[in-house]
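> Next one to model:
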Amino acid sequence: MDSLFQEATAATRVESVAMSHVSLEVGHFSMDELANRPDAVRAQFERVAPLVHAFTEMARDEFAERAGGRSRVRVSTCFLIDDYFRGTTDPRAILPGFLRSAQESGIRVDYLGREAGCAVVPKKDSSGAPTKLAQIVADMVVAEPLEGYSGRRPPTTELGWLSNGRPSSDDELRDAMDLRDYVPPLELSRRNHSIYLDVEMWRRDRERDDPYWSCPFLASVWQLLRLGMVRFEGKRVAEPADYRDWATQEWAESWGVLPSIMQLHDAAPFAAFRSVSILPKRYLGIEHSVQQILDHLDIDAGVNEVYAQRAQENRIVATDHLSDRLSHFFLGAG
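You can find the predicted model right below:
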């Protein structure tokens, strides 16, 4: 039975989630590659297959003692479909060939996620309502106070940008005759030198009721789901739907009616204590932004308590920062 955590100050019950030791993301493709470049998809899968095997074996070695043997280490694989920015494509024309390419390359995709499903979780039935998952995470963002803040920059909640420090003096409004020296940007948590980063998480558009979420922000939601660290009113969100008959599945003609996460095989749990992502090098900047966003989230105390309990049960060290639970391997040009 899943454990529950009840806060002392409220009646909110926080559901626990089953956890693997490692969630292994087995690559990423643009929608253009998925729709129009099957050879590129297969070539990347063939490059990634040995890495998936190697990281799986590394996970078994790392957690063997704590799990009571290598065979008891739980590793699940996942893949995120890029359907938020190009959701007009047809799943029926993409998913069968994509999953066959993975299988024929020696990669088993246990869980298939949708990027648009990280923005809004579709309702399960006609009586329910969609869950605005990205907005739930946006409400957790807490920006650092900026050094020398003048009040001219709107707050993060309004602006949609998250900075790790103070911008340069070029960003300040000045009179044309103001000849004060240029002041460079400054990272707040710098070590000797600064790496200044300002991430656009969302922007508001008059033509949209909801914010237009950025790729780094949706990737942050994806990582939160993989780490089992997001709830809505204490309940689990985007629970994997059973699609284990995918080989004979009649896929929907629209991405939006598919679940946020689909389970394609009998597998270890989707959420995990650690996540490993094998990605093309072009996603390095996005993942840098993800790390910054995750380290600026105020996670509900009940969720942290449930995670700590699960970690203790599995003899896992619970890290202070969410980003410390992430690892990446970036693929160079093939």
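> okay, CA-based contacts and neighbour counts for the rest of this
Fine.
> Show me the helices in the stretch 1-150 of the chain, by range?
31-36, 38-67, 91-104, 115-119, 133-138 (DSSP state H, counting those that start in this stretch).
> Need the winner for burial among those.
The highest average neighbour count among the helices of the stretch 1-150 of the chain, using mean count of other Cα atoms under 10 Å, belongs to helix 115-119 at a mean of 26.
> re the thing from before, may I see the helices of the stretch 1-150 of the chain organised as JSON lines, with distance to Lys235 added?
Shown next, in JSON lines, are the helices of the stretch 1-150 of the chain (distance: least, Cα to Cα, whole Å):
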{"stretch": "helix 31-36", "distance to Lys235": "31"}
{"stretch": "helix 38-67", "distance to Lys235": "27"}
{"stretch": "helix 91-104", "distance to Lys235": "29"}
{"stretch": "helix 115-119", "distance to Lys235": "16"}
{"stretch": "helix 133-138", "distance to Lys235": "12"}
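> so how far is stretch 266-283 from its chain's centroid?
Here the centre of stretch 266-283 is set off from its chain's centre by 9 Å, with Cα atoms, centre = their mean, to the nearest Å.
> buried sites along that stretch?
Residues 267-280 are the ones in stretch 266-283 that count as buried (16 or more other Cα atoms under 10 Å).
> this one next, for a side-by-side:
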Amino acid sequence: MTDTGTAAVFRETTAQPRTAAVPLAQVSLELGHLYMEDFEAGPDRLRAHFAQVKPWADAAQALAGAGGRRARVSTCFLVDDYFTRFSSPAELVPMLVEEAARAGLVIDYLARESGCAVADGVAVAEEVQARLVESPAPGTDGSRPPAVQTGWLANGERSPGGLAEAMAGAEPWQPPAETAARRHSVFLDVELWDERGEHRTWSCPFLAAVWQLARLGLLRHAGDPVLQPLAWQDPRFPRDWDDLPPLVRLNPSAAPFSAYRTCSVLPSRFLSVEHAVRVILDQVDADPAALAQVAGRSRGEGLPVPEEIADRISYVLYPGP
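This next block holds a predicted model:
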């Protein structure tokens, strides 16, 4: 018998790497955020906001359906129940739905901001933090601890810090420098969290970055999607935010929650936060299998997505409170 030099290799099926796919719309359109100060301003504030959103929602729908294509645009709304607990789902959700409908809009999905920190037992924010890969600026000497230790992430090289040694000549001041600057720098240093004792509070920009990754269908835990919508069919809503799932589907006929691209219609006060979101997303090493799934499916539809995650998100910022 001739020895061919080959041998059978047996592997457990469960040992094969697996990344579940998620359904994808063309565009995830965010109809707004709601914070305590907006709620305290009353229904008029929401009414004015949705009136600003409506033309852009119509434009997103028209663009998605260009060329006779079937438009798949889903809408979502984010409520801050992380930094402050105010009102209740029983009072707030019907008001949101009513004011949106008054403007001719439908909220397909409602999300709790706390779900961007922890959702269904998964420490979502911690897992995204573990995927941060800082882009070292030219000349970086490694003397500054990484973002995962300091909680600060920059888009370039910071000004040198620290005290000069005694009797040593004073070091000349050096400005910060943006890594990808176009002649002049727009340097940003983003706080990702703060800590009091053993309690960590994630920053608004970091949670907003997690929110964008969820809307782009790029969040995975052990290969499974996280922060996925659950249908809510009961006309009543709970009195406590913890009794509402992190992400609920309010519209049974909605297009998928996640999408190839996202667009958010927000008051201009969110500009600094969303700048920080882009800095964070530029340094997140998202699940490669999830990225490949989205890229392959988008090409198959003739809707290829940019390679950079931050380039898949867009905004409409209008003057307002």
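> The buried residues of stretch 266-283 of structure 1 in strands, which ones?
Judged by DSSP state E, the buried residues of stretch 266-283 of structure 1 include Ala272, Phe273, Arg274, Ser275, Val276, Ser277, Ile278, Leu279, Pro280 as members of strands.
> Do I have it right that Leu271 of structure 2 meets Leu317?
Yes. In this structure Leu271 of structure 2 lies within contact range of Leu317 using Cα atoms under 8 Å: 7.4 Å.
> Reformat the buried residues of stretch 266-283 of structure 1 as TSV; add distance to Ser323 of structure 1.
Listed next are the buried residues of stretch 266-283 of structure 1 as TSV, based on distance: Cα to Cα, whole Å:
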residue	distance to Ser323 of structure 1
Ala267	25
Ala268	22
Pro269	20
Phe270	18
Ala271	15
Ala272	13
Phe273	12
Arg274	10
Ser275	10
Val276	11
Ser277	13
Ile278	16
Leu279	17
Pro280	19
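> Out of those, the closest to Glu62 of structure 1 would be?
Arg274 (11.5 Å; Cα to Cα).
> Translate the closest one into the numbering of structure 2.
When structure 2 is aligned by TM-score structural alignment, the residue opposite Arg274 of structure 1 is Arg261.
> what two of the ones in strands among the buried residues of stretch 266-283 of structure 1 have the greatest distance between them?
Farthest pair in these, by Cα to Cα: Phe273 and Pro280, 23.3 Å.
> about what we covered before: ok, the buried residues of stretch 266-283 of structure 1 vs Arg315 of structure 1, which is closest?
Phe273 (10.8 Å).
> Leu322 of structure 1 versus the closest one, what's the distance?
Using Cα to Cα, to the nearest Å, Phe273 of structure 1 is found at 10 Å from Leu322 of structure 1.
> before we move on, back to that, for the match of Arg274 of structure 1, give its distance to Pro306 of structure 2.
Arg261 of structure 2 is 9 Å from Pro306 of structure 2, by Cα to Cα.
> List the residues that are in contact with both of the two.
Arg312 (Cα atoms under 8 Å, 6 or more residues apart in numbering).
> follow-up on the earlier one: want to try JSON lines for the ones in strands among the buried residues of stretch 266-283 of structure 1, with distance to Val17 of structure 1 as columns?
Listed next are these as JSON lines, based on distance: Cα to Cα, whole Å:
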{"residue": "Ala272", "distance to Val17 of structure 1": "9"}
{"residue": "Phe273", "distance to Val17 of structure 1": "11"}
{"residue": "Arg274", "distance to Val17 of structure 1": "14"}
{"residue": "Ser275", "distance to Val17 of structure 1": "15"}
{"residue": "Val276", "distance to Val17 of structure 1": "19"}
{"residue": "Ser277", "distance to Val17 of structure 1": "21"}
{"residue": "Ile278", "distance to Val17 of structure 1": "24"}
{"residue": "Leu279", "distance to Val17 of structure 1": "26"}
{"residue": "Pro280", "distance to Val17 of structure 1": "30"}
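> for stretch 267-278 of structure 2, the distance to its chain's centre please.
On Cα atoms, centre = their mean, the centre of stretch 267-278 of structure 2 falls 12 Å from the chain's centre.
> who's in contact with it?
Against stretch 267-278 of structure 2 from outside (Cα under 8 Å, 6+ apart): 188, 190, 204-206, 208-209, 310, 317-321.
> Likewise for stretch 145-163 of structure 1?
138-139, 141, 143-144, 165-166, 188, 196-203, 293.
> which of those residues count as buried?
By 16+ other Cα under 10 Å, these give 138, 141, 143, 165-166, 188, 196-197, 199-202, 293 as buried.
> Among the residues you listed, which lie within helices?
Among those, the ones falling in helices (DSSP state H) are Ala138, Ile293.
> Arg92 of structure 1: which of the buried ones among the contacts of stretch 145-163 of structure 1 is nearest?
Among those, and counting by Cα to Cα, the member closest to Arg92 of structure 1 is Trp202, at 29.9 Å.
> Is that closest one in contact with Phe217, as I believe?
Yes. At 7.5 Å, Trp202 of structure 1 counts as touching Phe217 under the criterion of Cα under 8 Å.
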